[in-house]
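>>> this one's structure only:
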């Protein structure tokens, strides 16, 4: 039955009941209307309106649930669906909305996978150029400075040695940037070594890394998701949360791998999620993982990533 006919029949039932009550009751209406008769009419009208409102509220209750689902739907937090209830058009409307969410989540996951794959490829390209071109050019400059400094007078040699140190520091920084863009350790030694290397590159903040259990073969994309979420969490803690202590932990359960990154910074509070956290959520969707970013007890931020173990093999 369509929504139109449901509303029509509800109103018709109320009006029919009111008419039957008026016909069967001993109440009469005079001209002009007496005060007692007026009270009876007002009471009947009020009863009819209340009954109509109650019946319509019950009938439209599934639509209210659907409205709440529409206003709270978030494709970065998939899975929530309003229950299919009601009759006729209302149930069909809820089914259509759920089917639309299914399509949108699939399309978003597909587009995110393509976008993140292109992003990673661009990271690798930039990292190669930094290492192969800029790095080699700076190395050549460093060698030439050393040769000139050895042949230059002492007054000039001192200044050239200072330029050498500056160039060497720049070369080291370029190599660090290249490693962050393209985690070669992840490709060569695996996720556990990459996470330990990641925490070892943080300066000025006490970072502890603990991995409980032997990590299973998760596959290239899933390992990259875990690494990037850990990397973004540490970066946010250092740059934005003013943290002085970070704890990174990985625990292997029979059905999933749990990543935890906790810091003692200022936390996230009620601030809206930035691009970094949204990026982590999009990456988590690629691995079918569940991501939670919340204020940690006692202050700071607690990032939790639960990745299901679906099998896989290393390259």
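That came through, no problem. Keep in mind that what you see is a predicted model, and the values were worked out from it rather than measured. Numbering: from 1, shown residues only.

>>> Going by C-alpha atoms from here, please, whenever you check contacts or count neighbours.
OK.

>>> Give me the three-state assignment for the most centrally placed residue in the chain.
The structure's the chain has its C-alpha centroid closest to residue 281; by Cα atoms, centre = their mean the separation is 2.9 Å. When classified by DSSP: H, G, I helix; E, B strand; the rest coil, residue 281 comes out as helix.

>>> Quick check: it vs residue 174, distance?
29 Å (Cα to Cα, to the nearest Å).

>>> try residue 50
When distance is defined by Cα to Cα, residue 50 is 74 Å away from residue 174.

>>> More neighbours: those two, which one.
Taking other Cα atoms under 10 Å, residue 50 and residue 174 do not tie; residue 174 has more neighbours (18 against 13).

>>> And the next helix or strand past the strand or helix carrying that one?
Of the helices and strands defined by DSSP states H and E, residue 174 is found in helix 154-181. In the C-terminal direction, the helix or strand that comes right after helix 154-181 (DSSP H and E) is helix 184-189.

>>> So what touches that next one?
Contacts of helix 184-189 from elsewhere in the structure, counted by Cα atoms under 8 Å, 6 or more residues apart in numbering, are 193-194, 197, 224.

>>> quick one: the helices in the stretch 1-150 of the chain?
3-24, 35-72, 89-129, 135-151 (DSSP state H, counting those that start in this stretch).

>>> Reformat these as CSV; add distance to residue 246.
Written out in CSV, the entries for these read as follows (distance: least, Cα to Cα, whole Å):
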stretch, distance to residue 246
helix 3-24, 56
helix 35-72, 33
helix 89-129, 26
helix 135-151, 31
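
>>> take a look at this one as well, against the first:
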């Protein structure tokens, strides 16, 4: 074979150089994506830890102080003579105010980070969440034996469920919501489906609205699932409800060794 001309050789060298540059840029991009994902997971972890600390302080600190204050008010009331009607009424109103503050404090604590999630795990937390919804029937279907999930995955699934229930109550007009978790050993994955029988929505519009703090938050939900190499699919038909489907690699759910 005849040797390639100098021009062809120069072109081949240029192509090889461009391919090397492309491979280097691709490697750099992959490294940047891993670093960005690691940073995002760290930020999310710090946020959840802050939620946990504040929730416990509200429950164990402020909450217990309010309980002690109510007991003090009860003690003072019991020591007043029956003739001190005005004083008793004032103490009763004060106790009612403290009770309302205590209820609000406990609600805020559960909203920030329900203690049951940390103490009893995801299954108990989901059952509590399903029972706490008013005005909508929530059906929960869980595996007979839930695999051991690490704290981050449990928190992710709980937060997605919490957000989905909030969206359904605020936007869908649903009367029934079904939540199911399925373990797929062959695919080594976990699948969660959340379906409601509400009015449905335009997916693109819902994702766009999620950029606003008053929106559905579906975009943020997708971003959080992506942090754990998961996949989130959204399906909706007008008048036929809304479906959120999440798939997570099961290998990511094993508890890490100490």
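Received, thanks. As the structure is a prediction and not an experimental result, all values here were calculated from the model.

>>> Can you give me the TM-score here?
Scored by TM-score structural alignment, normalised by the length of structure 2, the superposition of the two chains gives a TM-score of 0.75; 232 aligned residues with a Cα RMSD of 3.1 Å.

>>> wait, which of the helices of the stretch 1-150 of structure 1 is closest to residue 286 of structure 1?
Proximity of the helices of the stretch 1-150 of structure 1 to residue 286 of structure 1 was assessed by Cα to Cα; the nearest stretch is helix 89-129, lying at 6.6 Å.

>>> Mind checking what secondary structure residue 310 of structure 1 has?
coil.

>>> Contacts only, for it.
The neighbours of residue 310 of structure 1, taking Cα under 8 Å, 6+ apart as the test, are residue 218.

>>> swap in residue 179 of structure 1?
Residues counted as contacts of residue 179 of structure 1 (Cα under 8 Å, 6+ apart) are residue 127.

>>> Mind telling me what it corresponds to in structure 2?
The criterion is TM-score structural alignment: under it, residue 179 of structure 1 has residue 110 as its aligned partner in structure 2.

>>> Likewise for residue 245 of structure 1?
Residue 245 of structure 1 maps onto residue 176 of structure 2 when the alignment is built from TM-score structural alignment.

>>> ok, how many other residues are close to the closest residue to that match other than its chain neighbours?
Nearest non-adjacent residue to residue 176 of structure 2, counting by Cα to Cα, 6 or more residues apart in numbering: residue 137, 4.7 Å away. Other residues near residue 137 of structure 2 number 15, with proximity taken as other Cα under 10 Å.

>>> what does residue 137 of structure 2 align to in structure 1?
Structural correspondence for residue 137 of structure 2 with respect to structure 1 (TM-score structural alignment): residue 206.

>>> so that match sits right up against residue 237, yeah?
No - counting by Cα atoms under 8 Å, residue 206 of structure 1 does not reach residue 237; the two are 11.4 Å apart.

>>> Overlap of the contact sets of those two?
Joint contacts of residue 206 of structure 1 and residue 237 (Cα under 8 Å, 6+ apart) are residue 246.

>>> Just say helix, strand or coil for the equivalent of residue 305 of structure 1 over in structure 2.
Aligned against structure 2 by TM-score structural alignment, residue 305 of structure 1 finds its counterpart in residue 246. Secondary structure state of residue 246 of structure 2, per three-state DSSP, is strand.

>>> And the nearest residue to residue 246 of structure 2 once chain neighbours are set aside, how close does it get to residue 27 of structure 2?
Sequence neighbours aside, residue 232 is the residue nearest to residue 246 of structure 2 in space, at 4.6 Å (criterion: Cα to Cα, 6+ apart). Applying Cα to Cα, one obtains 26 Å for the distance of residue 232 of structure 2 from residue 27 of structure 2.

>>> Which one's more surrounded, those two?
residue 232 (19 against 12).

>>> Residue 128 of structure 2 corresponds to which position in structure 1?
Pairing criterion TM-score structural alignment: the partner of residue 128 of structure 2 within structure 1 is identified as residue 197.

>>> Tell me the spacing between residue 101 of structure 2 and residue 51 of structure 2.
For residue 101 of structure 2, the distance to residue 51 of structure 2 under the criterion Cα to Cα works out to 20 Å.

>>> Hmm, I typed the wrong one, I wanted residue 62 of structure 2.
With distances taken as Cα to Cα, residue 62 of structure 2 is found 15 Å from residue 51 of structure 2.

>>> can you check residue 120 of structure 2 too?
Remark: distance between residue 120 of structure 2 and residue 51 of structure 2 (Cα to Cα) = 17 Å.

>>> Between the two, tell me which one has more neighbours.
When residue 120 of structure 2 is set against residue 51 and neighbours are counted by other Cα under 10 Å, the residue ahead is residue 51, at 18 against 10.

>>> In contact with the more buried one, which residues?
Contacts here follow Cα under 8 Å, 6+ apart; on that basis residue 51 of structure 2 touches 112-113.

>>> buried set for the helix holding residue 174 of structure 1?
By neighbour count on 16 or more other Cα atoms under 10 Å, the buried set for helix 154-181 of structure 1 is 157, 160-161, 163-164, 167-168, 171, 174-175, 178-181.

>>> now the helices for the stretch 151-258 of structure 2?
Applying DSSP H, counting those that start in this stretch to the stretch 151-258 of structure 2 gives helices spanning 151-167, 203-209, 218-227.

>>> Hmm, residue 169 and the residue nearest to residue 176 of structure 2 touching each other?
No - at 11.1 Å, residue 137 of structure 2 does not count as touching residue 169 under the criterion of Cα under 8 Å.

>>> Can you give me the separation between residue 167 of structure 2 and residue 35 of structure 2?
With distances defined as Cα to Cα, the gap from residue 167 of structure 2 to residue 35 of structure 2 amounts to 32 Å.

>>> Looking at these two, which one has more neighbours?
The residue with more neighbours, out of residue 167 of structure 2 and residue 35 and counting by other Cα under 10 Å, is residue 167; that gives 17 against 12.
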